[in-house]
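Chemist: Sharing a sequence plus its predicted fold:
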Amino acid sequence: ESNLLLSLPEGYGRVNMTFPAMPAVSVCVRVQWDPQWYQVSTMYSYAAAVFTNEFQLRGQLDGTGRILLALIVHGQHRPYKAFFPNDGAWHHLCVTWRKTDGHWAIYVDGVRGDMGSGSDTPRDIHGDGILILGQDQDSFGGNFTEPFVGNITDLNVWDTALEQRQFRTLNGCSSLTQDAIFTWSIDNMTRHPVVEYDEYENIMVLHL
């Protein structure tokens, strides 16, 4: 197992896989937000060649010591509502979306923090995109902005809309019988610009 050290604002991790077109998608990740970081941050961003803001999870600090979360799908920015405390602890964040009715939801530590439906463009998430951890892509695979500062691990992606009971299972560190199209592995990531290994951890550290 390995520890991944990245330096921002240039640092990021890129998932090395070819994504299919997805009529539904679910993404889970564990994050440890740096309590000293006060800027809008991008946990991950998925961009396609024809549309850069396809799918993205963002966070920002509010005035009461909470990290508010917002989901972007097809360029449509959902409200900052779901949250976790800015306590320096690890938190499990999951999002899901499906084309059929535009349903989307954000789960924090196994509990649904926000949801909605019906206000989406009825099309698939474009395939052959680029999934970047820790940066917003203002162009396809580049022009990075709004970096995340902290630790990231356990990123998993499914091409289906998971349900609340499944997110509770994942929050408890159990695996799902339904196979993910991407499962967390440092070997399946391109790291930039610096990588250091630690035999005890399997996390990605992003910091200034």
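Modeler: Alright, I've got the coordinates.

Chemist: all contacts plus neighbour counts: C-alpha atoms, from now on.
Modeler: OK.

Chemist: Work out for me the element the most centrally placed residue in the chain sits within.
Modeler: Centroid-nearest residue in the chain, with Cα atoms, centre = their mean: residue 44, separated by 4.0 Å. With secondary structure defined by DSSP states H and E, residue 44 is part of strand 41-48.

Chemist: Ok, residue 96 next?
Modeler: Residue 96 belongs to strand 91-98, assigned by DSSP H and E.

Chemist: Apart from its neighbours in sequence, what residue is nearest residue 194?
Modeler: residue 6 (5.6 Å; Cα to Cα, 6 or more residues apart in numbering).

Chemist: er, residue 167 actually
Modeler: Sequence neighbours aside, residue 110 is the residue nearest to residue 167 in space, at 5.4 Å (criterion: Cα to Cα, 6+ apart).

Chemist: what sits against that neighbour?
Modeler: 92-93, 164, 167-171 (Cα atoms under 8 Å, 6 or more residues apart in numbering).

Chemist: where do the helices sit along the protein?
Modeler: In the chain, the helices defined using DSSP state H lie at 164-171.

Chemist: Give me the distance from the strand holding residue 44 to the chain's centre.
Modeler: Strand 41-48 sits 7 Å away from the centroid of its parent chain (Cα atoms, centre = their mean, to the nearest Å).

Chemist: what's the angle from that strand to strand 91-98?
Modeler: Interaxial angle, strand 41-48 versus strand 91-98 (axes from the mean of the first three to the mean of the last three Cα atoms, to 10 degrees): 30 degrees.

Chemist: take a look at this one as well, against the first:
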Amino acid sequence: MQAARNTLCWRLILLSCLLVESSFQDFGGQTQFICTSVPKDMDVCAATLQNSVPGEDLKTTVMQLRETVLQQKETIMNQKETIRELTSKLARCESQSEPVDARHGGRRKEAGSKNTMGDVSRGPADTLTQLSQTLQSLKQRLENLEQFSRSNNSVQANSLKDLLQSKIDDLEKQVLSRVNSIEEGKPGLRNETEQRGRVESTLTSLHQRITDLEKGQIENRPLDKFQITFPLRTNYMYAKVKRSLPEMYALTVCMWLKSNASPGVGTPFSYAVPGQANELVLIEWGNNPMEILINDKVAKLPFLINDGKWHHICVTWTTRDGVWEAFQDGVKRGSGDNLAPYHPIKPQGLLILGQEQDVLGGGFDATQAFVGDLANFHIWDRKLSVGEIYNLATCSSKAKVGNVFAWMETSLDIYGGASKWTFEACRQLN
């Protein structure tokens, strides 16, 4: 009887050793066994309990021990995962050398570090995805042109389509090669600036060829019946107004916008002059409300437009007391004063659609780019009346065009893959 009992105890002891050993091996540790001599005729169970946990069931103790070890293992593994995440974030932070913009609470790039290929801080994979989406958009336009050429039996259109398809394939290879170089850290990155320039030049050339081809479909379209689409949040898609603004002591800016971008729709337009990059800016960036900036002074606007629907917005301003008013869809939504009072809008600047300028004509930040559609952008050098703004928002025949800038295809140059499409505000509302 005593022998059987000793055999059972030895099995329980062996089981406990195996459980502890398994737990420590799962964790990656090392095990060490300590042997203790026991008199020949002594009760093994009694000796074991005397040297371990008197008065407690051996099996329960073993299971509790295993459970404790497993819990500690899980805790440490979670800590390791947290350390890996923090290390990854630290590496990303160290790779970014952008100073903080106190006004917007975000990142800014110096003029010399302008990235012509998009927001590289998001990583090579995101850059490839972003540019692939751009190429996909261009491919879709080519497919539309292909259908047009089939229906009209246009030999010229087919020839251009084949050429454009070849250009897209070459561009995809360049982008893939660039991203692979970034990921592998090849020495060829010393020529990265030249490579970026070549890719951007190819993209702009490709866009121009597609635009020329599309003109075959819209030759009879009125020059003001169009919209500009910015499909991606990049720092290379934008439109540039060919003429500067004059000196203004009052103004009204109106436009149609459609966007569902989040957070923030970005920067529909920015006007910079020498010495002041934020002479006149409309921006909704991050989780901030939309703002109008004049001479770097800020007024928050009560616009809610990121629902994927077309909205007509207008902002009026006069230099006397800096009085401003904001209208959405023909209705006054807010007003204020003391916005850059007695400061005239300066001339000899550059007006950009779709990007926020850090320096005159550049320093674009992808995180502040406009994403969506923009149309019927007009500027007046006076404050429009409530009735005039309502006529614009309701497509009245009495609506007037801007006397400082009027929305015309011939007044703009488009870069980086932003596209133009036919647009009629009244038809969009119906």
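Modeler: It's in. Since the model is a prediction, treat every value here as computed from it, not as a measurement.

Chemist: Mind checking which of the contacts of residue 110 of the first structure are buried?
Modeler: Neighbour counting by 16 or more other Cα atoms under 10 Å classes 92-93, 164, 167-168, 170-171 among the contacts of residue 110 of the first structure as buried.

Chemist: want to throw those residues into CSV with distance to residue 82 of the first structure?
Modeler: Output for these, formatted as CSV (distance: Cα to Cα, whole Å):
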residue, distance to residue 82 of the first structure
92, 12
93, 10
164, 15
167, 15
168, 16
170, 18
171, 16
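
Chemist: and the strand holding residue 96 of the first structure, what other elements does it pack with?
Modeler: If contacts are counted by 3 or more Cα pairs under 8 Å, 6 or more residues apart in numbering; DSSP states H and E, strand 91-98 of the first structure sits against strand 24-33, strand 104-108.

Chemist: so stretch 66-85 of the second structure corresponds to what in the first structure?
Modeler: Aligned by TM-score structural alignment, stretch 66-85 of the second structure falls on no residue of the first structure.

Chemist: before we move on, what about stretch 274-281 of the second structure?
Modeler: Mapped onto the first structure using TM-score structural alignment, stretch 274-281 of the second structure spans residues 49-56.

Chemist: Mind listing what's buried along that stretch?
Modeler: Buried-residue list, stretch 49-56 of the first structure, by 16+ other Cα under 10 Å: 51-56.

Chemist: what does the residue nearest to residue 167 of the first structure align to in the second structure?
Modeler: Residue 110 of the first structure maps onto residue 330 in the second structure, by TM-score structural alignment.

Chemist: next one: residue 22 of the first structure
Modeler: Looks like residue 22 of the first structure aligns to residue 248 there (TM-score structural alignment).

Chemist: ok, that match touching residue 345?
Modeler: Yes: contact criterion Cα atoms under 8 Å: residue 248 of the second structure and residue 345 qualify, at 5.0 Å.

Chemist: So between those two, which is more surrounded?
Modeler: Higher neighbour count among residue 248 of the second structure and residue 345: residue 345, with 23 against 17, using other Cα atoms under 10 Å.

Chemist: How about the aligned residue in the first structure for the more buried one, nearest residue that isn't a chain neighbour?
Modeler: Aligned counterpart of residue 345 of the second structure in the first structure: residue 125 (TM-score structural alignment). Leaving aside its sequence neighbours, residue 125 of the first structure sits nearest to residue 22 (Cα to Cα, 6+ apart; 4.9 Å).

Chemist: now that neighbour: how far from residue 151 of the first structure?
Modeler: 27 Å (Cα to Cα, to the nearest Å).

Chemist: try residue 40 of the first structure
Modeler: From residue 40 of the first structure over to residue 151 of the first structure (counting by Cα to Cα), the distance is 16 Å.
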